[in-house]
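J.: This is a predicted model, with the sequence first.
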Amino acid sequence: MAEAHQAVGFRPSLTSDGAEVELSAPVLQEIYLSGLRSWKRHLSRFWNDFLTGVFPASPLSWLFLFSAIQLAWFLQLDPSLGLMEKIKELLPDVSDWWEEFVYLRSRNPLMVNSNYYMMDFLYVTPTPLQAARAGNAIHALLLYRHRLNRQEIPPTLLMGMRPLCSAQYEKIFNTTRIPGVQKDYIRHLHDSQHVAVFHRGRFFRVGTHSRNSLLSPRALEQQFQRILDDPSPACPHEEHLASLTAAPRDTWAQVRTSLKTQAAEALEVVEGAAFFVSLDAEPAGLTREDPAASLDAYAHALLAGRGHDRWFDKSFTLIVFSNGKLGLSVEHSWADCPISGHMWEFTLATECFQLGYSADGHCKGHPDPTLPQPQRLQWDLPDQDPQCLALFRVAVDKHQALLKAAMSGQGVDRHLFALYIVSRFLHLQSPFLTQDSHRLGQHIEDALLDVASLFQAGQHFKRRFRGSREEDSRRRCGFLSRQTGASKTSMTSPAL
C-alpha cells in the first residue's frame, strides 16, 4: 500500500523524444524535507560526537596531550621504550586482541561454550499471550535502539564518577558473528528494519517499520499472531537448519559457503536482521510446585533450547515461550554482559510499566489490517541423507575388497604386525607404530560415529516420509468421506 501511495506522485508521459516523468509538488516537498531531516540528524550527531569525545577531559588537556606527543616525536623519543614496536612485530594488523584471540579465533561451538542467557521476571508474567508479549518486548527493544542511534544513552559511571567506554553499545543490534575457517568476524549493519522469526521449524521475515515510523506494539502482536496461526509445515532440512550455528566454527564455515550460494536471500534476511526471535511452542518459567527443576529447565531452554531453534550467531535471540515468558540468548564476542544487561533492564521496564497491556492481555491500541503478511523464507537446500547412502555403499564395497585382500595375505596390516614383532623382540620403541595405532583408533571411532549418524538421519527421513504419506492418506480419506456423505445427503433429502 505504501508503494502504491508513493507511486501516485509520479506522472509518466510519452512524447516524441521518449518517456518523461513529472513529480508532483507534494513529492518534491517530501524529498526536500527528507534530505533536510537527514542533514540535521548528521550535524546533530557530529556535534554530539565532539562533545562526548571531549568529556570528561577539557580541551586544554587535549591540547597538552597533543603538545606532548609532538614534542616526543620531535625529540625522537619512544614513551613505550620499544614495547609497542615489539608487539607490532608479534601481532601484525590486530586491532582488538581480546575480541580476536579470546572469541573470534576460538573454533569451539558457541552454544554453552560462549553464549550466555538472561531471564525474565521470575514471579510476574505481565500477559500469558505469546504474541502480545513479543509485540511489546520487540517494540521496547527497538525504542532502545532508537535512543542509541540518537546517542541518548548516558555512559555507565564507575562509582558514580568515572564514565566507562560505551563503544560496545554500538553492536547490540544489526550484528551477526560470521563463521570463518581460521577465525570469525563480526558483521555490523548501520540499520535494519526487520527481525527474523523462527516458529515450529519455519523462518519468517517480519518488518518492524511502517512508511514513517516504528510499528505499534499491537501491530507487531498482530504479525506474530499470524505466524502462530500459520499451519504450513516446515520444508525438508529447514527445521534443523539453525543447528549449524551450534556446530564447531570450522564446520559451520564450510557449510555456510554452500548455503550462501544456494539460499543467499534467506540467509541475508536472517543475518541482516535487527535480531533473532524464537517463538517457542512450550511454556517455561519458575513454578511453585517444583521451583528447582523448573528453574533448571528454564535456564536450559534459554541457554541451548533444542539446539536448532536459536540462531546462535546473532548478537542476541529474543525467546518468547508459549505462556508469555521471555528470555535472551546472547552471543558474547560483541560485548560483555553489563551492556546487554542494561538493554534488557530497559526492555523489561518499558514493556511492563510504560507500554503495558489491556485488560484482556493484548497490547494496547488497534491492529492494522493493511499490513502485509509476514514473509516466509524459502531455503533452496538440496537433499543430500540419498547421496550419502550411495557413497556409503561404495565404501562398503571397497571395504569388502580390502577384506578379501587381507584374507589372501595382501593386507598392509600383516606387514605392520611383522614390524611390531621385530621392534618388540629388539626392545626398540617405534614412534611410527605407536602414533599410527592411536591415529588409526581415532579414525575408526570417527568413522563409526559418522555411520551411526548416517543411519539415524536415514531413519528420521523414513519416519518423516512415512508420516507425510499417512497424513496425506488421512486427508484423502477424510475428503472422500465428506464427499460421500454429501452425496448421500443430497440423494435422501426431500425436494423443497
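T.: Noted; the coordinates are in hand. The shown structure was predicted, so the numbers you read here are calculated from the model rather than taken from an experiment.

J.: drop to CA atoms for contacts and neighbour counts, all remaining ones
T.: Fine.

J.: Point out the other helices and strands that the lengthiest helix in the chain packs with.
T.: Secondary structure of the chain per DSSP state H: the longest helix is helix 431-492. Applying 3 or more Cα pairs under 8 Å, 6 or more residues apart in numbering; DSSP states H and E, one finds that helix 431-492 makes contact with no other helix or strand.

J.: Quick one: distance of that helix to the chain centre.
T.: Averaging C-alpha positions (Cα atoms, centre = their mean, to the nearest Å) puts helix 431-492 27 Å from its chain's average.

J.: try stretch 132-139
T.: 18 Å.

J.: tell me which residues of that stretch are tucked away?
T.: Ala132, Arg133, Ala134, Gly135, Asn136, Ala137, Ile138, His139 (16 or more other Cα atoms under 10 Å).

J.: Below is structure B, check it against A:
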Amino acid sequence: MAEAHQAVAFQFTVTPDGVDFQLSREALKHVYLSTISSWKKRFARIKNSILTGVFPATPSSWLVVVMTTMTSIYCRVDVSMGLIFRIQNYLPRSRYLGIRSRTLLSGMLFSTGVWLSGILLCRQTLKLLLSYHGWMFEPHGKMSRSTRLWAVSCSLGLGARGSQTGRPMGLDPESPRQSPESPLNPALAGGDRAAFRGTLSAQQVSDWWEEYIYLRGRSPIMVNSNYYVMDFLYMSPTKQQAARAGNAVHSILLYRRRLDREEIPPVMALSLVPMCSYQMERMFNTTRIPGQERDTLQHLSDSKHLAVFHRGRFYKVWLYHAGRLLSPRDLEMQFQHILDDLSFPEPGEERLAALTAGDRVPWAEARAKYFSHGKNKASLDAIERAAFFLTLDEEAQGFDKEREDSLDRYSKSLLHGYCCDRWFDKSFTLVVYRNGKLGANMEHSWADAPVIGHLWEFMLATDQFQLGYGDGGHCQGVPNTGLAPPQRLKWDIPEECRSVINASYQLARELADDVDFCCFQFIDFGKGLIKRCRTSPDAFIQISLQLAHFRVRRPAACYPPPAPTQRAVPCPPPGTASPAAALPCSERLRLFQTAANKHQLLYRLAMTGAGIDRHLFCLYVVSRYLGVDSPFLAQVLSEPWRLSTSQTPQQQIKMFDLEKNPDHVSSGGGFGPVADDGYGVSYIIAGENLITFHISSKHSSPETDSKRFGKNIQQAMLDIAALFNVPLKKMEN
C-alpha cells in the first residue's frame, strides 16, 4: 500500500451546477491491485506461521489439548484436579446454558489456560537456552557435560524454534541481544524518552548506536559511512547490461518476497542457535532522510517500483503487472528502454544525487525548500519510496589480469562513483556496469555487512544457477511488449538549488579524489593452510594486520569485525601481536599463539555482550545526558582508531558448492578510511586458497599508503605462516 496514497484516484471541482467528479481508472486499478497484494502477503504469513509453528503455539495444538481434556471428562477422569468444576461455578447462570454446556465451556477455558501456560513455559525455556554461551568457550574437539546437555535440549526443538518458524536471522524480542536493563539515575529515568527509548527497550543500545553514531553525524556519508560489495571475482554470467540488471533485480525481489513471507531460514551457530538480527526488515523500501540535527530512517511496508539512474536521468520502473512480479525478460526490456533513451538531463538533474553525497545540513535545507512541493516532491518521493535504487553505469569494471589496478578502480567506483550517480541515502544502490559486471553501495545506519551479504549471496546464486541466460546472453523467456515503458521523472530545479547541488558535488569530489584504494588477491594460501596450523583464520589475519602496521608505523588501536550479535571486539595488545625478529622461532610462535588465543577470547566475550565498545558508548551517552565530565571517558574516547577492519561473510546460505565452482568466488567488499591518518581494511576468506583484501586510506595523509600497506600485509602473512613450517601451495588463477 506504499504507493496507494500517491495515486490521484479522483478529482473534483465545485461549479454552479454542483460538484464535478473525474475518476481515474488507472489510479483505482493500482489501488485495487496494491490492496489485493497486501492481503495476499498477510494470508501468506498467517499460512506460514500455522504450517511451521512449534508446539504448543499452533491452532492445531490448541485443538489437541481441548479434545484431550474433553475426552477425559467424558471418560470420568478429572485431569484438572477439580479446576474445571471450580471454573464452572464462576460462569454466569443462564437458561441457555445447561449442565453439559457449562461443563463443555469450562473444559475449553481450562484447556486454553493449559495451552497458554505451555506457550509461556516454552518461551521461558527458549530464553534460558539462548542465554547460555558456554559453547562459545569450549576448546576445539571437546565439549563439557553442560554444553552437551544444552545441545541435546536445542536439538529437541526448543533452541531451534527460530529456524522452524522461518524468521530471518532472528527470534522474538527475548532472543539473546544483550542490553543493560538496570534502572538508571532518576534524572535520566524520568527524562527524554525519545532520546533513550525507555529503560526497558530490548534494543536500546543498538537504538542509541544507530541514533548517536550514524544518524546524528552531519558529515558526508558517501566515504565516511557507506560501504560496498562486489560481483563474482573471475566470471560474469553475461555481457548484456540490461539482461544482467533484469536477472539481478528479479532475484532481489524474489528474496524480498521470501523475506516478507518469513521463508528465509536464520543463520545458525553450530546448526543449533539462530544468530540474532532485527535489521533485515529494513533492507527494502528504506531511505535515510536528512535533517537539521539528525537524520531519520523512512521505512515503508511495501513498494511496487524501482528508481533507476542512467546518464544523468532518473526513471520510475514498475515492478509488477496485473499483480504479478515482472519476469527477468520483462525487466530486461524495461531497462533496455532506458539505455536506448537519447534524451538529455534537465537543468540540475545530472548532478542532483550529489546532494546525498555532501554535508547533511545543506541537503536537509535544500530538501525542505526545493523538494517539498510540485513535480520535485513527486519525483523525489518516487526515489525515496522505491524498493531500492538502480544505477545503469556507463563504465566497464571488474577484475582484469592485464590491469594491476583493475580492482582498485572497481572498488572506488562502487564506493563513490562520480559522486552524483548513486543515491547514497537509499538502503542500497545496485550498480550494473556496461560490461555486465555489478556491485552495490550500502547506506550503513540500517544494517551491517552480514545482513546485505545474505541477500547478495542469494542474488548471485539465483542469477547464475537458477535463472540463467539464453541466446546472446539475454534473459530467459519472451518479453511482454504490452507493458508501459519506464516513467521519466520530471524536475524543476531553480538556479539557487543548482548552486547548492554544485557545492555538494565539489565537496564530494574532493573526498572521493582523496581516497587511496588498494584491492588485491592473496593467493599464496587461504584458510586451508591456516586451519592446518590449528589457529583461527580471523585471528591469523588480524595479527597479520597488526604486524604489517607495526613495521611501517607503530602499534595501532584496531577495531576488528563486529561479532554476529553486533558487539565489537578490540584486538589484543599490539605488543603481543608483534613478535620481535630477534627472538627464536619457537618464542615467536608462542607469542603468536598467545595473541591468537587472546583474540578468540575477546571475540567470544563480545558475542556474549561483554565487548567494551558498547559499554563505553553507553557511559558516554549517559554522561552527556547528565552533563557529567568524565576524565576517564575523555581519555579513552579520544584514542584514534587508525586501523578499522571488517570481514565480509562468505557462503552464509550455501546455495552452491564453492569447491565445485571455484571460479564463482566473490570479490567481497570494502569501505573508506575511518581516520584521516588511518586505514580501512576489509577482507574475504573465499574458499580454501584465496583471501581478497580491500585497503583504503587518504592521499592527503603523509603517513599512509594503501599499496605499501598491502605489500606489508602480504609479507606479514608469509612471515607468520613460516613460523609453522607448513609448505605453501599457490592457487592457480
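T.: It's in. All values derive from a computational prediction rather than experimental measurement.

J.: hmm, back to that, can I get the buried residues of stretch 132-139 of structure 1 in TSV including secondary structure and distance to Ser213 of structure 1?
T.: Formatted as TSV, those follow (DSSP: H, G, I helix; E, B strand; the rest coil; distance: Cα to Cα, whole Å):
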residue	secondary structure	distance to Ser213 of structure 1
Ala132	helix	20
Arg133	helix	20
Ala134	helix	19
Gly135	helix	15
Asn136	helix	16
Ala137	helix	17
Ile138	helix	14
His139	helix	12
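
J.: Give the aligned equivalent of Gly160 of structure 1 in structure 2.
T.: Aligned against structure 2 by TM-score structural alignment, Gly160 of structure 1 finds its counterpart in Ser271.

J.: Which stretch of structure 2 lines up against stretch 391-401 of structure 1?
T.: Using TM-score structural alignment, stretch 391-401 of structure 1 finds no match anywhere in structure 2.

J.: next one: stretch 329-337 of structure 1
T.: Matched against structure 2 by TM-score structural alignment, stretch 329-337 of structure 1 falls on residues 441-449.

J.: Now tell me what touches the matching stretch from outside.
T.: If you take Cα atoms under 8 Å, 6 or more residues apart in numbering as the criterion, stretch 441-449 of structure 2 is touched by 210, 214-215, 221, 225-229, 279-280, 282-283, 297, 414-415, 422, 424-431, 648-649.

J.: taking these one by one, which sit in strands?
T.: Tyr227, Tyr228, Val229, Leu297, Phe428, Thr429, Leu430, Val431 (DSSP state E).

J.: Ile252 of structure 2 matches what in structure 1?
T.: Aligned by TM-score structural alignment, Ile252 of structure 2 pairs with Leu141 of structure 1.

J.: quick one: the strands in structure 1?
T.: With DSSP E, the ranges of strands along structure 1 come out as 10-15, 18-23, 116-119, 157-158, 162-163, 175-178, 185-188, 194-199, 202-207, 276-279, 316-320, 326-330, 375-376.

J.: neighbouring contacts of the second one?
T.: When contacts are defined by Cα under 8 Å, 6+ apart, strand 18-23 of structure 1 is touched by residues Gly9, Phe10, Arg11, Pro12, Ser13, Leu14.

J.: show me what contacts the closest residue in space to Leu33 of structure 2 that isn't next to it in sequence?
T.: Distances taken as Cα to Cα, 6 or more residues apart in numbering place Gly323 nearest to Leu33 of structure 2, at 5.7 Å, with adjacent residues excluded. Going by Cα under 8 Å, 6+ apart, Gly323 of structure 2 touches Leu33, Ser34, Ile36, Ser37.

J.: any chance of these in TSV, plus neighbour count and distance to Arg614 of structure 2?
T.: Converted to TSV, these look like this (neighbours: other Cα atoms under 10 Å; distance: Cα to Cα, whole Å):
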residue	neighbour count	distance to Arg614 of structure 2
Leu33	18	45
Ser34	22	42
Ile36	14	44
Ser37	16	41
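
J.: which one of those is nearest Ala368 of structure 2?
T.: Nearest to Ala368 of structure 2 among these: Ser34, at 29.1 Å, using Cα to Cα.

J.: where's the closest one relative to Leu253 of structure 2, distance?
T.: Shown here: Ser34 of structure 2 relative to Leu253 of structure 2, a distance of 16 Å by Cα to Cα, to the nearest Å.

J.: what do you get for Gly528 of structure 2?
T.: 35 Å.

J.: Neighbour count for the two, which is higher?
T.: The residue with more neighbours, out of Gly528 of structure 2 and Leu253, is Leu253; 18 against 13, by other Cα atoms under 10 Å.

J.: what residue of structure 1 matches up with the residue nearest to Leu33 of structure 2?
T.: Match for Gly323 of structure 2 (TM-score structural alignment): Asn212.

J.: that older thread, quick check: of the buried residues of stretch 132-139 of structure 1, which lies closest to Gly485 of structure 1?
T.: Ala132 (41.4 Å).

J.: Give the aligned equivalent of the closest one in structure 2.
T.: Applying TM-score structural alignment, one finds that Ala132 of structure 1 aligns to Ala243 in structure 2.

J.: shouldn't its match be in contact with Cys475?
T.: Yes. Between Ala243 of structure 2 and Cys475 there is a contact at 5.5 Å, judged by Cα atoms under 8 Å.
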